[in-house]
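S.K.: need coordinates for the below:
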Amino acid sequence: MKYLSIVKSNILSSRIQFLLLAFGILLLGCGSKTKDSRMIEFWAMGVEARHVRELIPQFEKENPGVHVKVQAIPWSAAHEKLLTAYAGNSTPDLCQLGNTWIPEFVVLDAIVPLNDFLKQSKVIQAENYFLGIWETNVIDGQLYGIPWYVDTRLMFYRKDLVEALGYSELPTDWAEFFRLCEKLVEQQMTEYAILLPLNGWHEIVVMALQKGSKLLKENNCYGDFENPVFQDAVRFYCSFYANQLCPLGMSEVANIYQSFADNYYSFFITGPWNIGEFQQRLPEALQSAWATAPMPAFDPGKPGISTAGGSSIVIFKSAAAKSDVWKLVEFLSREDIQAEFFKLSGDLPANPAAWEIAGLKDNSRTGAFYRQLQHVVPTPKIPEWEQIAQKIQQYVEYIVFGKMTLEEATRGLDREVNKILEKRRWLLSKKKP
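M.R.: So this is what the prediction gives:
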């Protein structure tokens, strides 16, 4: 349909559009790519490609005649390379995709719906995954990806300083957490209480989601940032700056690990990759002095939600032998293989049963992630989300630096997001009978 072509054109980068224009006739003449139906081409990003290669011999042994070629794609180039492959009809059979990228490739009609495969599977069942993570792969009732490894954000903190103030554990509600931050600074135990970098969006989005904000409204066609619920979350977020409980800008923190060790700040909202970084970069004397904890909540007694992240595995429609490709998806989803992949890569398993095998659930630091992953929710599942997230970050920074009032910023944010979503509204209007 004409409207789908327009949406696809909007998604493709200007470089890809040039490729289509210059070689359009050639692409039409070439037809579908030819490939060995028993050779699975698997694109994986970053270090995951190196580690998954170590698992492939076992898969090939269990599936005689099927071979897997793993191609490593740098994260920095992955998005453009995938779009180039789509434009050139040269996508892989199987690919690792960040969860927020899945809606984009659904709109491009590039990846296979997996509902039918799921119905026949004895290995993969929705109830065997963290619910919020699984939901990132479901769009309009169709499953498009299988979670491979998981990611979320929670609190890393100086346990020794918190305990020195009489707390046996981190407060579970934001009001008490804020009072703890004030005490740390008032008693000069740290220069600042918490690090809230303005070059990211997760912290403010988590607070907004906890407050009950949907971020977008009317079928994700308009921004909902002037909503008092979102404004209330931003107001609370900015109060850490207004009360000088966090440094103003990353320029004040040359090294986040050294600053954490030097009592410059005590709390940092970040992801599971930093467990290894903290273990490697903090002095030996501080290794027992830090801990992790799930996010506080605004409602006392209720768990604090966080964002659902990580990577999934998707099958491209160009795959020659989808049944063989699905076998590889099932293999990588097995709890024993997930546990082994964690040992190789450090990526947290998407299958909770693998946490038991790998000893992660009861570990004091990874256990906090296990508890947090019971309470994660997806961000809006639309191709434009990453653009919108950058705009949220931009306008919150305007508020913090006093360039705009809260009302001015949320009004401007709604205006810019509505412009980003203009083509989405047009597309959906054309779908109506």
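
S.K.: okay, CA-based contacts and neighbour counts for the rest of this
M.R.: Will do.

S.K.: which residues touch P272?
M.R.: For P272, the contacting residues are 151-153, 347-348, 366, 369, by Cα atoms under 8 Å, 6 or more residues apart in numbering.

S.K.: next, the second sequence, to be compared with the first:
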Amino acid sequence: MRKTLATVLATTLIVMGILTGCSSSSSSNEATSSGKNGQEEKVEISVWAMGNQMKEFAQQFEKENPNIKVNVQTIPWGAAHDKLLTAVASKKGPDVVQMGTTWIPEFATAKALMDLTPYLDKYPEFGPDNFYPGSVETATFEGAYVGVPWYIDTRFLYYRTDLLKEVGYDHAPATWEELQDAALKLKQRGDNKYGILLDPKESSLGFMFARQNGSKLIDDTGKPLFNEPQFVETVDYLNSFFKNGSAPLDLGIDMIQTFKGEGVTPMFISGPWMVKMVQDQAPELEGKWATAVLPKKENNISTLGGSNLSVFQYTKQPEAAMKFVAWMSQPETQLKWMEVASEMPAAKKAWETEKLQSDPNYKVIGEQLKSARPLPLIKQWEEIAQNYMGSFEKVIRAGDDVKQEMDAFNQKADQILNK
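M.R.: Predicted coordinates:
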């Protein structure tokens, strides 16, 4: 998303704080205070994270940095946003916080995050050149570097190679036209068969496809473009899958279940975590499925999400906090995180390892990341996305006119942007 100036500045504050404290090159006395007889006193930092795996990593960090105690609090994603708002209001919160990339604008606006820009020379782990451009974009605003990329995800195509071959495709659909054609042919296999699973509740799908059709979503002046031809054509294209029955509306069945077996839905669009889920839950499909970059219209832009690590502006232990973030930013650490959490490393250097270079699925993810971009970095984006889902539901379920509905959505988006 595009950030407002206030949001970006706040985010920048966070990132800079992280950079300063995270660098593995910082000396031990930077992260600890001196006690009696010149002995270093142990300091404690708190980390708020959305996954139990962080505790394991904190323990490893403590072994390498015995003068820093890391207290990890695991917070469910659903509760994290409100908890962070409370922390900002009270100016009492964690030293290090995991931030969803779309949250950065809001909390940066509130000046809750430390600016890491001044520390880039001191902590090279944070350097923008270390990460994919799209990931850096989530942490950059008007030249200010406001977040340290931790893990990233994007969307790409999963497909049953055996079933696609049966309908005349010995390759993944490479264009919008091929995707539409393949999905319809797969639907024609018989009753209760479909071509592709498109989740109407994932708003990013529409925006991603619209960018592939040349839409900027919001222009440089802040004007929404959701009723322009590029966006309207995209919604009409996505709606065509539901209208001709090649995409189901409500199956009520687990995605893996519909992918395996007879392949009720032999294609779907999802993120990296599904690779391991397919391997673990459908081992019988080995050799019968693959991944591919998204089909192309003008381009094949995908979304880019994930998490950044930030240092809370009100931390009393900025050096220790930044040292922890720097350690988490190292390619070696991020690769270990991938092994336990099935989340992709943000550090480009990590993608040069043999495992990520030799595995065909990871190679696809790496290729898709080259054309992945975050959604507009603005504070209002989440509200706009929620309104889009409501409009899209009216189109695919009630059959409302696409142009009229996008006119109404664009008007609402304009109101949101000008509050």
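
S.K.: any chance of the contacts of P272 of structure 1 in TSV, with neighbour count too?
M.R.: As requested, the contacts of P272 of structure 1 are arranged in TSV below (neighbours: other Cα atoms under 10 Å):
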residue	neighbour count
D151	23
T152	25
R153	25
D347	20
L348	27
T366	20
F369	27
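
S.K.: what about the helices in the stretch 1-150 of structure 1?
M.R.: Ranges of helices within the stretch 1-150 of structure 1 are 2-11, 14-30, 46-53, 56-62, 75-87, 102-107, 115-120, 131-135, based on DSSP state H, counting those that start in this stretch.

S.K.: same deal with the stretch 201-350 of structure 2?
M.R.: Applying DSSP H, counting those that start in this stretch to the stretch 201-350 of structure 2 gives helices spanning 204-212, 229-243, 255-259, 273-281, 318-329, 331-341.

S.K.: pull up the aligned stretch in structure 1 for the first one.
M.R.: When you say that, I think you mean helix 204-212 of structure 2. Against structure 1, the aligned range for helix 204-212 of structure 2 is residues 202-210 (TM-score structural alignment).

S.K.: now what about the matching stretch, what contacts it?
M.R.: Under the criterion Cα under 8 Å, 6+ apart, residues 153, 196, 215, 229-230, 233-234, 237, 269, 297-298, 304-307 lie in contact with stretch 202-210 of structure 1.

S.K.: superpose on structure 2 and give me the mean offset of it.
M.R.: Averaged over the aligned pairs, stretch 202-210 of structure 1 sits 1.1 Å from structure 2 after superposition, using mean Cα distance after the TM-score superposition for structure 1.

S.K.: quick revisit: now for the contacts of P272 of structure 1, which pair is the farthest apart?
M.R.: Taking Cα to Cα as the measure, these span a maximum distance of 13.9 Å, between R153 and D347.

S.K.: neighbours of the residue mapped onto R334 of structure 1 from structure 2, how many?
M.R.: Using TM-score structural alignment as the criterion, the counterpart of R334 of structure 1 in structure 2 is Q330. For Q330 of structure 2, the count of nearby residues is 23 (other Cα atoms under 10 Å).

S.K.: next, name the residue at the spatial heart of structure 1.
M.R.: With the centre of structure 1 defined as its mean C-alpha position, the nearest residue by Cα atoms, centre = their mean is G309, 2.9 Å away.
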